[in-house]
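K.L.:
Provided below for reference: sequence and predicted model.
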Amino acid sequence: MFRSNNQFSFNIEDHELVVDNFAGGGGASTGIELAIGRPVDIAINHDPDAIAMHKTNHPLTKHYCESVWDINPVEACAGRPVGLAWFSPDCKHFSKAAGGKPLEKKIRGLAWVAMRWAATVRPRIIMLENVEEFVTWGPLINIGSKEQRPDPERKGDTFKSFVHQLRQHGYDVKWKDLIASDYGCPTIRKRFFLVARCDGQPITFPKATHCNPNKQPVNGRTLKPWKTAADIIDWSIPCKSIFNRPRPLAEKTMQRIAKGINKFIIQNEQPFIAPGEATIVPFITECANGSSQRNMAIDEPLRTICAQVKGGHFALVTSHMIKMRGTNIGFPTNEPVHTITAGGNHIGEVRAFLMKYYGTGIGQDINQPLHTIRTGDCFGLVMVRGEKYQIVDIGLRMLEPHELFAAQSFPSDYIINVDHTGKKYSKAKQVARCGNSVPPLLAAALVNANYQTLMNIERVA
């Protein structure tokens, strides 16, 4: 199984090796596969769950479930040339999300394994992915008896030494930050990419193919509209009401919802309306009697239909995204998904269910905690295409793993819930694989811009 329309020979001796270190669940490998038209040859990761997911989706790859330091490149390659070696070392020590947590020299130095490959098997192209703060990589100093922190006086020194040593090994080295949404991924994930090559060919960073449709570049190029959260949301999944839950939502969560509803729906001149509008609403709202309006599940028998129904038995659905970390309340559904991390459920969807406004109250006491939204007869009054609508309910759910993987641009047939032996993954493990992953379309863009087989290089020469 491989994801490309390109035809390739299954005679492995016809190809240079392509190696994915820190392979994880397979984001980079999938992107490489899309670009070169064949599976990667070798994948290395110490995590059994990550290797299991990788093996499920990349069965033609040789897998090593070991530390990258325990793999001898010379033995693994068995004398064959390496065309591309990809490295995605642990980034948490460089990320802003690490905060003030103590650091471990062993994890912080994982990127040095790329130098080992450069010195022993000399890959024609090396690609390294990390967070944008990777350029600040510097030595650690002791704080107290056990803790270590980066030396503020030597910020970036280790990174400079890393680049210098690659150049000493005969590599041309360049780096750049790339944003996934610029290359067709439905996420704004921003990452640092270093490319080093020793074959005399130029290093090229891919040009953006997508952008905010309202902000086209001024150089005359017309780019495709970016992929958005709406493109990856599974609209068939119901959104449970935030009201009258057996276990009430936290006060801060309700405040985030209130601010998001106010900013992205009530105060928005063009609130996002769910695709298909009423045809995908997971419940029906009864509009025959405004003072005793009832909501009913879409999979329940229909209530008695009255002859004099104003506006029918539907409500429009408008949606925005909620972010559960930091001070960010969320973002519109017609923007790419914010960066997904391995920590778990922190990105969700808020749906506001609307019905036509006729000037009568809907009988809901919602003064608290949605105190920032007007209450009473005009609670949640929204203008949609010049008509007044009223919020009759608000739903919240966290995004499911298959939606998060779609946001990272994984193919829809990527297997995430079970491994090759039939063992099921917990939702937490699925999310962890996703949060640690490289967006495949971003990896594909970078590889497409730089990787040519030796045969093609010789043909051009």
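P.N.:
Perfect, thanks for sending it.

K.L.:
switch to C-alpha atoms for all contacts and neighbour counts from now on
P.N.:
OK.

K.L.:
Show the contacting residues for Leu194.
P.N.:
Shown in contact with Leu194 (Cα atoms under 8 Å, 6 or more residues apart in numbering): Ile126, Met127, Leu128, Glu129, Val173, Lys174, Trp175, Lys176.

K.L.:
a helix runs through the first one, doesn't it?
P.N.:
No. Per DSSP: H, G, I helix; E, B strand; the rest coil, Ile126 lies outside any helix segment and is strand.

K.L.:
is it true that it touches Val82?
P.N.:
No. Between Ile126 and Val82 there is no contact under Cα atoms under 8 Å: 9.6 Å.

K.L.:
For the residue nearest the centre of the chain, give its distance to Pro186.
P.N.:
In the chain, the residue lying closest to the centroid (Cα atoms, centre = their mean) is Gln408, at 3.6 Å. For Gln408, the distance to Pro186 (Cα to Cα, to the nearest Å) stands at 7 Å.

K.L.:
next one: Asp157
P.N.:
Computed as Cα to Cα, the Asp157 to Pro186 distance reads 35 Å.

K.L.:
Please say which of those two ends up with more neighbours.
P.N.:
Pro186 (28 against 15; other Cα atoms under 10 Å).

K.L.:
Does that one touch Val337 like I think?
P.N.:
Yes. The pair Pro186 and Val337 passes the contact test of Cα under 8 Å, sitting 5.9 Å apart.

K.L.:
Now list whatever residues contact both of those two.
P.N.:
Shared contacts of Pro186 and Val337, defined by Cα under 8 Å, 6+ apart, comprise Thr228, Ala229, Ala407.

K.L.:
what residues are up against the last one?
P.N.:
For Ala407, the contacting residues are Cys185, Pro186, Thr187, Ala229, Ile232, Pro336, Val337, taking Cα under 8 Å, 6+ apart as the criterion.

K.L.:
hang on, the earlier thing: higher neighbour count, Ile126 and Val82?
P.N.:
Legend: neighbour count by other Cα under 10 Å for Ile126 and Val82, higher for Ile126 (25 against 21).

K.L.:
Structure two is appended below for comparative analysis:
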Amino acid sequence: MRSPPLSIGLFAGAFGLDLGLEQAGFQTVSLVENEPDAVKTIALNRPHLTESAIPRDIRQVDAVTLLAEGGRVLNLSRPLHPGEVDLVTGDPPCQPFSTAGKRGSVGDPRGSLFMDFIRLIEAIQPRFFIMENVRGLLSAPIRHRSHNQRGTGFAPLEPDEKAGSALQVVLAEMRRIGYQINYGLLNAADYGVPQVRQRVIFIGSREGEAVTLPQPTHHREGLQGLPQWRTLKDALANLQEDAPEYVPYSESRLQYLRLLKAGQNWRNLPPELQPAAMGGAYHSGGGKVGFYRRLAWDEPAPTITTSPHQKATDMCHPEALRPLSIRECQAIQTFPQDWIFHGSITSKYRQIGNAVPVLLAKAIGENIYKAFSL
């Protein structure tokens, strides 16, 4: 085995997935990311990747460039060749599949940036690849038909209108370029991340190796001989902040948050105050659990979002009258405390919220790394 195995990160974001893979034993030699603050974050923390840590559109990047960058990072006198990179990773933008987005069709993945992910894997020929995406991909149709146009008197659903049709296209494209696929839904809390965050993970193997998804290291109730899920209190226990960075709440929000305790939300407000607190959302459907939500110390955090101060996805500190700070979100996403994020507070929230939790990435990487020691 060449040590360490080499990886290239596509849609690298703030490096969460790649950082976890580093902790599992891989070395990132090139990356692609289009967001200016995210690549500055990577360059600050990994100066040896400065050449590739520049904003660039993946549609304009070819494998020749990435392999040449990898050769220079390794101080070779030549570019890396196809097949010499061991792992390519990425999470193509998840918005088309997200259940948090507009309900309806997602469009054909063959017309999205997913195909640039496939294009580069086919050209780089890594032994393995990892793709991460939101759970909505498992059930999303390519084309959505309104529910009032289904059933008796209407034509049967077309293949691309059926649940899961987008997933079938994704799998077909992965197999078309010669990879055997293993995929499933993982919860980050099962791998030591103090956060409930479900994501679909795909592992592709060029040589048909049966690489499995990682076995959980934690359990909700601490059963099966595993430690219990880590909590918000666990995540923040050793965090010291003299001047936390956060987006402050307006007084109109604070007047209601002051009435709530840890683990409560808008439903715990006095009934006569709920309509005014909720506004138009009061009569809308859904659980609305994120409104005026004060987090509980003794549970994992909900999924860290890109805007923890937004009304519908509130992540108010259990005791302080503020949303979670940048460093608190960073700790919950299991980034090291010395990892530096570049940009405004809003940009830092976005980078952290979009990242793959580092410990989840490490667990996935460790399972793949085993194949290199056989």
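P.N.:
That came through fine. It should be emphasised that the depicted structure is a prediction, and the values quoted were computed from it without experimental measurement.

K.L.:
Now compute the TM-score of the two chains, please.
P.N.:
The TM-score (TM-score structural alignment, normalised by the length of structure 2) is 0.74; 320 aligned residues with a Cα RMSD of 3.6 Å.

K.L.:
if we can go back for a sec, how about the residue nearest to the centre of structure 1, what's its match in structure 2?
P.N.:
Taking TM-score structural alignment, Gln408 of structure 1 has Gln333 as its aligned residue in structure 2.

K.L.:
From Asp190 of structure 2, how far off is the spatially closest residue to that match that is not a sequence neighbour?
P.N.:
Nearest non-adjacent residue to Gln333 of structure 2, counting by Cα to Cα, 6 or more residues apart in numbering: Pro357, 4.7 Å away. Distance of Pro357 of structure 2 to Asp190 of structure 2, computed by Cα to Cα: 12 Å.

K.L.:
what's the answer for Val358 of structure 2, then?
P.N.:
Using Cα to Cα, one gets 13 Å for the distance from Val358 of structure 2 to Asp190 of structure 2.

K.L.:
Nearest spatial neighbour of Cys77 of structure 1, chain-adjacent residues omitted?
P.N.:
Closest residue in space to Cys77 of structure 1, ignoring its immediate chain neighbours: Leu17 at 7.5 Å, by Cα to Cα, 6+ apart.

K.L.:
Identify the residue of structure 2 aligned to the one you found.
P.N.:
Mapped onto structure 2 by TM-score structural alignment, Leu17 of structure 1 lines up with Leu6.

K.L.:
so its match makes contact with Gly25?
P.N.:
No. Using Cα under 8 Å as the test, Leu6 of structure 2 is too far from Gly25 to be in contact (9.2 Å).

K.L.:
So which of the two has more stuff around it?
P.N.:
Leu6 (21 against 17).

K.L.:
What residues sit buried inside stretch 233-243 of structure 1?
P.N.:
Ile233, Pro238, Cys239, Ser241, Ile242 (16 or more other Cα atoms under 10 Å).

K.L.:
Among the residues you listed, which ones are in strands?
P.N.:
Among the buried residues of stretch 233-243 of structure 1, the members found in strands (DSSP state E) are Ser241.

K.L.:
Dump the buried residues of stretch 233-243 of structure 1 into CSV; add distance to His210 of structure 1 as well.
P.N.:
Shown next, in CSV, are the buried residues of stretch 233-243 of structure 1 (distance: Cα to Cα, whole Å):
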residue, distance to His210 of structure 1
Ile233, 20
Pro238, 31
Cys239, 30
Ser241, 35
Ile242, 35
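
K.L.:
that older thread, could you verify my assumption that the match of Gln408 of structure 1 touches Val358?
P.N.:
Yes. Gln333 of structure 2 lies in contact with Val358 (Cα under 8 Å); the separation is 6.5 Å.

K.L.:
mind listing the helices for the stretch 101-250 of structure 2?
P.N.:
114-124, 165-176, 232-236 (DSSP state H, counting those that start in this stretch).

K.L.:
want to throw the ones you listed into CSV with distance to Pro141 of structure 2?
P.N.:
Formatted as CSV, the helices of the stretch 101-250 of structure 2 follow (distance: least, Cα to Cα, whole Å):
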stretch, distance to Pro141 of structure 2
helix 114-124, 16
helix 165-176, 5
helix 232-236, 35
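
K.L.:
who's in contact with Gly70 of structure 2?
P.N.:
Applying Cα under 8 Å, 6+ apart, we find Gly70 of structure 2 in contact with Val29, Ser30, Pro79, Leu80.

K.L.:
any chance of those in JSON lines, plus neighbour count and secondary structure?
P.N.:
As requested, these are arranged in JSON lines below (neighbours: other Cα atoms under 10 Å; DSSP: H, G, I helix; E, B strand; the rest coil):
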{"residue": "Val29", "neighbour count": "22", "secondary structure": "strand"}
{"residue": "Ser30", "neighbour count": "27", "secondary structure": "strand"}
{"residue": "Pro79", "neighbour count": "19", "secondary structure": "coil"}
{"residue": "Leu80", "neighbour count": "20", "secondary structure": "coil"}
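
K.L.:
tell me which of these is nearest to Pro109 of structure 2?
P.N.:
Set against Pro109 of structure 2, the nearest of the contacts of Gly70 of structure 2 by Cα to Cα is Ser30 (25.0 Å).

K.L.:
Just give the nearest non-adjacent residue to the closest one, would you?
P.N.:
Nearest non-adjacent residue to Ser30 of structure 2 (Cα to Cα, 6+ apart): Ile8, at 5.0 Å.

K.L.:
So the one you found sits against Glu22, correct?
P.N.:
No. Taking Cα under 8 Å as the definition, Ile8 of structure 2 is not a contact partner of Glu22, at 11.3 Å.

K.L.:
more crowded one of these two?
P.N.:
For Ile8 of structure 2 versus Glu22, the count of surrounding residues by other Cα under 10 Å is larger for Ile8: 26 against 21.

K.L.:
And what about that one, helix, strand or coil?
P.N.:
Following three-state DSSP, we place Ile8 of structure 2 in the strand state.
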